[in-house]
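Peer 1: give me a model of this one.
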Amino acid sequence: MTVAPITGPELQEKIDAKLAEGGLFATMPITVRGVEYPRVFAASNMSLRDLMAMKAAEFKDAEFMVYEDERYTIGEVWQKACRLAQVLIGDYGIKPADRVVIAMRNYPEWCIAYLGIIAAGATVVPLNAWWREEELHYGMRDCEARLVIGDAKRLGYLAPVKEEMGLTFIAAREPSEHADADLEDLIANAPSADMPQVAIDADSDFCILYTSGSTGRPKGAMLTHRSVINAVLSWSFLQQVVNELRPDAKIIVENAVILLSLPLFHVTASHSVFLLSWLTGRKIVFMYRWDVDEALRLIKQEKITNLAVVPTQSHEVIEHAKPGDLDTVTDIVTGGAKRPAHHVAEMTDKFPAVRASSGYGLTETNALGCHNGLSEYLAKPDSAGRPIPPVTEFKIFNDKMEEMPPGEVGEICVKSPATFRGYLAMPKETEKALTKDGWFRTGDLGKIDEEGFLYIVDRLKELIIRGGENVSCLEVENEIYKFDGVQETAVFGVPDEKMGEVVGAVVYAGEGKTIDPQALRDFLLQHVAGFKVPEKIWISPQKLPRGSTDKLDKKFIAKTAIQFPPHLDATK
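Peer 2: Model (predicted):
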């Protein structure tokens, strides 16, 4: 759908007008942990529990969760959560600041447990459901929780350390031989459905989420009630601002329904899908696992209006959908990885009534960051978008933390009351990541153009230095995606005695298909500088492995690839 671009001055004027209305979007200056923030949502002086309770009363009869043949209203979910909170406090002695782990795949019980833990005033720790035994054991030891709400598979993984760590298991959805209690029974037999009246400090932790560990062992990001409220209110604020500026784009629609295909242990799903849906009364339709045919069936059956997916899933939907399949869909937003520009063009050509949009955020920012949508996305598909108003600021700094002018590349840094307060038990890592005046150093390299749009160039630690020349992995990957037939690719540095590093690439063409590596290299030589063109190319027979947030696991891909002779070696 093509609408007139929103200019910077036009956007700022509407932001100022919306803020002047006050209400839920009223802001005020606040100092948090010694950092002064000129604009913070006043509503973040309350706890997330109290905000959720307020919205539960407002939308109590609205259908909220659909899983297979099960349906739950917001009122029903909140009542179950409050019953669980009463049990956690009364039967298990859970107090504010205590940590309680969730270890399960995407089930309705995940959301009920999440809300119940928060309603009890405790800190929820959703562990990665894709982790195996050793990784889960690490997470349990690191967060020092003693109570786990999980499904049978994850409880089985944790069983070997149950006695050693003094753990209590509550089984969700299915029975487990290792469980001490059943979640459904505990909720049914709770003494009350009233929300516990424990005091919760707005600057205390509501959640600890683990990063993907791409730069080392997983780090627990400590997220506060104030920080998450500023994130979800920012998204809601932007929706209303853009909807008022461009009503024909239908940013806000009646009976909105979003498809949940991303893991809830990641901020994209837990925050911008789950929590934002609770805040706005939007229905969530769960998928047991991703399958494009099932996704298309659910879109039609449940009249899905919004999809939040990773780029590969978005591409699958567009490739497989037939005329009429996406008639109810207004927007497909991607996150977690960059969507290739030609995917955006293909989607717009095939389904012009469906908007494409993209987001950039991190675990450490409660997923809040930049957004690119409407005509701006079509004009600048390589950009992460503008910073989401009104409480978040982006700047580009050099290694001396000096601000870079527009167009110059440096480290992307963000300052916002939505930012985490630090890494659990990692003071040195926290000090590296957070400056004393509140800037979070993302570790991403980027630039900001004259119109305020952010461009991500690369990860600081993923630059290839070939004979003194810096090569952006992301830039090379974008060019490879333009070659006909490429489904997935990962670019990385390969150790080389002469050059220090040369550019390597693994490419996947799709099931039953192949790519001529020499043809690919010849193509790239026509489009990018010679020193950027991969000199070692591997053709993968299968999809490339991904990490916990569905990003390509480049470290594993590179480590595996260099153990085998490349299909093309231009260094010889």
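Peer 1: every contact and neighbour count from this point should use C-alpha atoms.
Peer 2: Will do.
Peer 1: now Val506: which helix or strand?
Peer 2: Element membership for Val506, per DSSP states H and E: strand 500-508.
Peer 1: I'd like to know which elements that strand is packed against.
Peer 2: Packing contacts for strand 500-508, counted by 3 or more CA pairs under 8 Å, 6 or more residues apart in numbering; DSSP states H and E, involve strand 464-466, strand 488-496, strand 536-540.
Peer 1: can I get the ones you listed in JSON lines including distance to Asp151 and mean neighbour count?
Peer 2: Converted to JSON lines, the helices and strands packed on strand 500-508 look like this (distance: least, CA to CA, whole Å; neighbours: other CA atoms under 10 Å):
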{"stretch": "strand 464-466", "distance to Asp151": "42", "mean neighbour count": "20"}
{"stretch": "strand 488-496", "distance to Asp151": "32", "mean neighbour count": "21"}
{"stretch": "strand 536-540", "distance to Asp151": "34", "mean neighbour count": "21"}
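Peer 1: re the thing from before, the strand holding Val506 vs strand 488-496, what angle?
Peer 2: Here strand 500-508 points in a direction 160 degrees away from that of strand 488-496 (axes from the mean of the first three to the mean of the last three CA atoms, to 10 degrees).
Peer 1: wait, what's in contact with Thr224?
Peer 2: Taking CA atoms under 8 Å, 6 or more residues apart in numbering as the contact definition, Thr224 lies against Ala202, Asp203, Ser204, Asp205, Phe206, Cys207, Phe420, Arg421.
Peer 1: my read: the fifth one touches Ala119, true?
Peer 2: No. Counting by CA atoms under 8 Å, Ala119 is not a contact partner of Phe206; they are 9.9 Å apart.
Peer 1: overlap in contacts of the two?
Peer 2: Taking CA under 8 Å, 6+ apart as the contact criterion, Phe206 and Ala119 have no common neighbours.
Peer 1: one step back: which of the contacts of Thr224 sits closest to Gly500?
Peer 2: Ranked by distance to Gly500 (CA to CA), these are led by Phe420 at 37.0 Å.
Peer 1: and that closest one, what does it touch?
Peer 2: Taking CA under 8 Å, 6+ apart, we find Phe420 in contact with Ala221, Met222, Leu223, Thr224, Ser227, Glu364, Thr365, Asn366.
Peer 1: adding secondary structure and distance to Arg459, write those out as CSV.
Peer 2: Conversion of these to CSV gives the following (DSSP: H, G, I helix; E, B strand; the rest coil; distance: CA to CA, whole Å):
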residue, secondary structure, distance to Arg459
Ala221, strand, 19
Met222, strand, 23
Leu223, strand, 23
Thr224, strand, 26
Ser227, helix, 25
Glu364, helix, 16
Thr365, helix, 17
Asn366, coil, 19
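Peer 1: pull the most distant pair out of those.
Peer 2: For the contacts of Phe420, the maximum inter-member distance is 11.8 Å, found between Ala221 and Ser227 (CA to CA).
Peer 1: could you also give me the structure for this second sequence? I'd like to compare it with the first:
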Amino acid sequence: MAAERTAPERADIEKAMMHIIAHEPVFAIGEAEIRGNRYRAFVNAPGDLRGLIALCDAHGAATAVVCGEDRWTYADLAAKSRAVASGLAQEGVAKGDHVALAMRNSPEWMACYLGIAALGAVVVPLNGWWTADEMAFALEHCGASFVIADPEQGLRITPSKAKLGFRLAAAGGDLDGADTTLQAIMDAGANTSPPAVEIAPDDDLAVMYTSGSTGKPKGVVLTHRAAWSSILSFALVAASVKATPAGAAMVPENPSILVALPFFHVTGSHPIFMLSVLIGRKMVLMRKWSPDEAIRLIKAEAITNFVGVPTMSYELMLKAREMGEPLDSLLDLGSGGAKRPASHVARLSEQFPRAWSSSGYGLTESSALGTYAGMADYQRKPGAAGRPLPPLTDVKTVAEDGQDCAPGEPGEVWIRTPGNFRCYLHDPDSTDAALTPDGWLKTGDMGEFDEEGFLSIVDRLKDMIVRGGENVACLEVEAALCEHTAIREAAVFSVPDERLGETVGAAIVADPAAGLEASDIAEFLKDRLAAFKRPEHVWIVHDPLPRIGSEKFDKRSIRKRCLAGDF
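Peer 2: You can find the predicted model right below:
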């Protein structure tokens, strides 16, 4: 087995970072006024995402994406992105229009994202695991005028087409009810220049739906500047590592990443997709997660980077150990979407000694910016979420009285960065509750800093479950359960799980005469909730569930009793 690499010291990385900021114009730091507040910002960053298409041109013949038998160069991605923009313009799509994507990860998804952004239109990536009703909610809520869908997800889109009146394009196959095809759009726009549109840095780029603690998903409005703030921050960290003597071999000249996370999540869209375009990294897409297929692709494509929810890297490690595969091309094993169990970190290092594992903490609302833990720091403090990601992001913990917390004192985690979202779409009350007047994002997570400045997440204020990187709002699941006529009340909570971190549990008070069983509940929820939201552990009881003084469910007690078998 290969020898472990020596990691650069944090002091060396920080010294290199200061030199890069001072001498590389794209990373120059100044100030920008954003929605009435002053922020540290990359003052020479491109003004909008058309800068990524220009970078595709610069990367030229380098491989951009591999998806099954399809292989696109960056020149291909640039040309097809412009074709999408020009073709959509001929379809009447204009600046400010909301265009939804209901597609699996694919080269076409990337071209659509960049093409929509190039028009100044707003990309709305839909969660591919949603039901037809969940799709319809988001499409109506955002007011999408145009939808691009593949045949699989399109079947959940077409039922709402007549009511909502959007135009529908089929991508990658036939779709009944479609008005046109993505191929026709690209053919119409091929070899033509997209219309010249003025796009300001703080114009809207995307609406990404994230499960809120109050039930229905919230539309998180992100901007062009927020995207550049995110991807340049991650790129600066990588460049700073590479600029140290020990780190020079840790960031290869021809990086490649195995993409197992969906692009409709902020980790997939920002630090994977857009960052890859920025640095010219090859993206190898997986249609469906499989550790066997992951190992095959890592070997075949000489993959250097992997980012997935902790479940994925854990299963990759187990399968590689079983097969005796060292996977020596791997240099980085990143984790996003959920906290990686501390016990996994040392085990990953043992199995993949050439790769340093890393983790980050951020939200959709912060464009994935927050904290970062990597290399020796992560090995030393595997339970921590890391230190604030330089150079634009500030993180603090705040007590109930509004005062900043001292080290070792838990409080709500607040994030301030130009990557923060503009608003929750059509929801000013929730926006005001989440964003302070001076630009801090209240995350709803409880955390504490140690004396070295490392943040640890210790609890959640929001009634949420994080199942394998997917947020599940307990209230939404409870509301769906209570639509059943035999269910009198329901309390939903997290159940620990070695593979996924948490799964969904539910204590249900049912009418004894109904003879309700867990299988009946599963069938009832099939068309109401996406599979990842449905309870995997159900306790059916006939006595009222315990409550606290405010008459809310005493979920701590309910959870404890269910897991102990006392119900």
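Peer 1: highest neighbour count among the contacts of Thr224 of structure 1?
Peer 2: Greatest neighbour count in these, by other CA atoms under 10 Å, goes to Phe206: 30 neighbours.
Peer 1: and the gap between it and Cys473 of structure 1?
Peer 2: To Cys473 of structure 1, Phe206 of structure 1 is 36 Å away according to CA to CA, to the nearest Å.
Peer 1: what's the answer for Glu501 of structure 1, then?
Peer 2: 13 Å.
Peer 1: so what's in contact with those two at the same time?
Peer 2: Taking CA under 8 Å, 6+ apart as the contact criterion, the residues that touch both Glu501 of structure 1 and Cys473 are Ile464.
Peer 1: give me the more crowded residue out of the two.
Peer 2: For Glu501 of structure 1 against Cys473, the residue with the higher neighbour count under other CA under 10 Å is Cys473, and the figures read 22 against 18.
Peer 1: list the contacts for that one?
Peer 2: The contact partners of Cys473 of structure 1, by CA under 8 Å, 6+ apart, come to Asp458, Glu462, Leu463, Ile464, Ala490, Val491, Phe492.
Peer 1: measure it to Leu362 of structure 1 for me?
Peer 2: If you go by CA to CA, the gap between Cys473 of structure 1 and Leu362 of structure 1 works out to 20 Å.
Peer 1: which helix or strand lies directly C-terminal to the helix or strand where Asp133 of structure 2 lies?
Peer 2: With secondary structure defined by DSSP H and E, Asp133 of structure 2 is part of helix 132-142. Using DSSP H and E, the helix or strand that follows helix 132-142 of structure 2 towards the C-terminus is strand 146-149.
Peer 1: against which helices or strands is that following strand packed?
Peer 2: Here strand 146-149 of structure 2 is seen to pack against strand 98-102, strand 167-170 when contacts are counted using 3+ CA pairs under 8 Å, 6+ apart.
Peer 1: now do the first one: distance to the chain's middle.
Peer 2: Which is strand 98-102 of structure 2. Relative to its chain's centre, strand 98-102 of structure 2 lies at 17 Å (CA atoms, centre = their mean, to the nearest Å).
Peer 1: name the helices or strands packed onto it?
Peer 2: Strand 98-102 of structure 2 sits against helix 107-118, strand 122-125, strand 146-149, with contacts defined as 3+ CA pairs under 8 Å, 6+ apart.
Peer 1: with the last one instead?
Peer 2: Contact analysis of strand 167-170 of structure 2 by 3+ CA pairs under 8 Å, 6+ apart lists strand 146-149, strand 180-181 as its packing neighbours.
Peer 1: post-alignment, the host helix or strand of Ser230 of structure 2 versus structure 1, mean distance?
Peer 2: Remark: Ser230 of structure 2 resides in helix 224-242, with elements defined by DSSP H and E. The superposed helix 224-242 of structure 2 is, by mean CA distance after the TM-score superposition for structure 1, a mean 0.7 Å from where its aligned residues fall in structure 1.
Peer 1: what's downstream of that helix, the next helix or strand?
Peer 2: Trace forward from helix 224-242 of structure 2 with DSSP H and E and the next one is strand 256-259.
Peer 1: relative to the whole chain's centre, how far out is that next one?
Peer 2: Distance, centroid of strand 256-259 of structure 2 to centroid of chain: 15 Å (CA atoms, centre = their mean).
Peer 1: could you do stretch 41-59 of structure 1 as well?
Peer 2: Using CA atoms, centre = their mean, the distance between the centre of stretch 41-59 of structure 1 and that of its chain works out at 22 Å.
Peer 1: now Ala510 of structure 2: how far from Ala522 of structure 2?
Peer 2: When CA to CA is the yardstick, Ala510 of structure 2 and Ala522 of structure 2 sit 14 Å from each other.
Peer 1: these two: who's more crowded?
Peer 2: Using other CA under 10 Å, the more surrounded residue of Ala510 of structure 2 and Ala522 is Ala510, with 23 against 17.
Peer 1: now the closest residue to the more buried one other than its chain neighbours: how far from Thr214 of structure 2?
Peer 2: Spatially, and ignoring its direct neighbours in sequence, Ala510 of structure 2 is nearest to Ile487 (4.4 Å; CA to CA, 6 or more residues apart in numbering). Ile487 of structure 2 sits 20 Å away from Thr214 of structure 2 when distances are taken as CA to CA.
Peer 1: look at the two and report which has more neighbours.
Peer 2: Neighbours per residue (other CA under 10 Å) separate Ile487 of structure 2 from Thr214, with Ile487 holding more: 19 against 15.
Peer 1: map the more buried one onto structure 1.
Peer 2: Aligned against structure 1 by TM-score structural alignment, Ile487 of structure 2 finds no counterpart at all.
Peer 1: between helix 224-242 and the helix or strand Asp12 of structure 2 falls within, find me the angle.
Peer 2: When elements are defined using DSSP H and E, Asp12 of structure 2 is found to belong to helix 10-23. Counting by the same axes, to 10 degrees, helix 10-23 of structure 2 lies at 130 degrees to helix 224-242.
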